[in-house]
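Student: coords below, sequence missing:
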């Protein structure tokens, strides 16, 4: 199942610098591991914002939920999830002969 996920990060301004650095390092390792596994297909920065737009390809809603809750930055994020479906005008969609 494909999902578009927008994540906006809101780190507390008074967050301890060592905790911040450790959390960001853990987030990077976690995201890269999921990209290597093929579940986190795309990861784009939203220009001018501390936010990203990502595409996930996971088995079901529960798996996406587990991934998102596992993000080290999860407690500091606003997340919007959009399930995706193929568009019939996409030139990559295989057309079935009638």
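Tutor: Done, it's in. Being a predicted model, the structure only gives us computed values, none of them experimental.

Student: From here on, just use CA atoms for contacts and neighbour counts.
Tutor: OK.

Student: Give me the longest helix you can find in the protein.
Tutor: When the chain is parsed with DSSP state H, its longest helix is helix 17-37.

Student: Now do the helix or strand just after that one: which elements does it pack against?
Tutor: Once the chain leaves helix 17-37, the next helix or strand it forms, by DSSP states H and E, is strand 40-45. Of the remaining helices and strands, those touching strand 40-45 by 3 or more CA pairs under 8 Å, 6 or more residues apart in numbering; DSSP states H and E are helix 17-37, strand 51-57.

Student: and the comparison structure, right after this:
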């Protein structure tokens, strides 16, 4: 199942800089694990914002929920999830 996930990160001003750096590094490491596994298929930065648009390939909505809630920066995120399905005109067979 494919999902477009829009994530806006809002770390409060004055948040501990060392803890923020630790969380960002942990987030990057988790992203790279999920990307290597093929779960986090795409990520694009939103220009001018601390935000991204991503495509996840998961087995279920529950799996996506667990992944998102387990992200280190989750407590600071506003998330919008949109289910996707393959467009009949797509030339890419892996757009399932």
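Tutor: The structure has been received and is ready for your questions. Keep in mind it's a predicted model, so treat the numbers as computed, not measured.

Student: In CSV, list the helices and strands packed on strand 40-45 of structure 1 along with mean neighbour count and distance to residue 87 of structure 1.
Tutor: CSV is the format used below for those (neighbours: other CA atoms under 10 Å; distance: least, CA to CA, whole Å):
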stretch, mean neighbour count, distance to residue 87 of structure 1
helix 17-37, 13, 24
strand 51-57, 18, 16
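
Student: among those, which is nearest residue 81 of structure 1?
Tutor: strand 51-57 (9.7 Å; CA to CA).

Student: how about the helix or strand just after that closest one: buried residues?
Tutor: Sequence order places helix 61-70 as the next helix or strand after strand 51-57 of structure 1, per DSSP H and E. Going by neighbour count (16 or more other CA atoms under 10 Å), the buried part of helix 61-70 of structure 1 is 64, 67, 68.

Student: Now the helix or strand immediately after helix 61-70 of structure 1 in the chain on structure 2. Mean distance?
Tutor: Remark: after helix 61-70 of structure 1, the chain's next helix or strand is strand 77-83, criterion DSSP H and E. With mean CA distance after the TM-score superposition for structure 1, strand 77-83 of structure 1 departs from structure 2 by a mean of 0.3 Å once superposed.

Student: in strand 77-83 of structure 1, what counts as buried?
Tutor: Buried, per 16+ other CA under 10 Å, within strand 77-83 of structure 1: residue 77.

Student: Tell me which other helices or strands that strand touches.
Tutor: Counting by 3+ CA pairs under 8 Å, 6+ apart, strand 77-83 of structure 1 packs on strand 2-9.

Student: tell me the centre residue of structure 2?
Tutor: residue 54 (5.2 Å; CA atoms, centre = their mean).

Student: isn't that residue right up against residue 40?
Tutor: Yes - using CA atoms under 8 Å, residue 54 of structure 2 is in contact with residue 40, at 7.2 Å.

Student: pretty sure residue 43 of structure 1 contacts residue 51?
Tutor: No - applying CA under 8 Å as the test, residue 43 of structure 1 and residue 51 come out as separate, 10.3 Å apart.

Student: The buried residues of helix 61-70 of structure 1 into JSON lines, with extra columns for distance to residue 27 of structure 1?
Tutor: Formatted as JSON lines, these follow (distance: CA to CA, whole Å):
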{"residue": "64", "distance to residue 27 of structure 1": "16"}
{"residue": "67", "distance to residue 27 of structure 1": "12"}
{"residue": "68", "distance to residue 27 of structure 1": "11"}
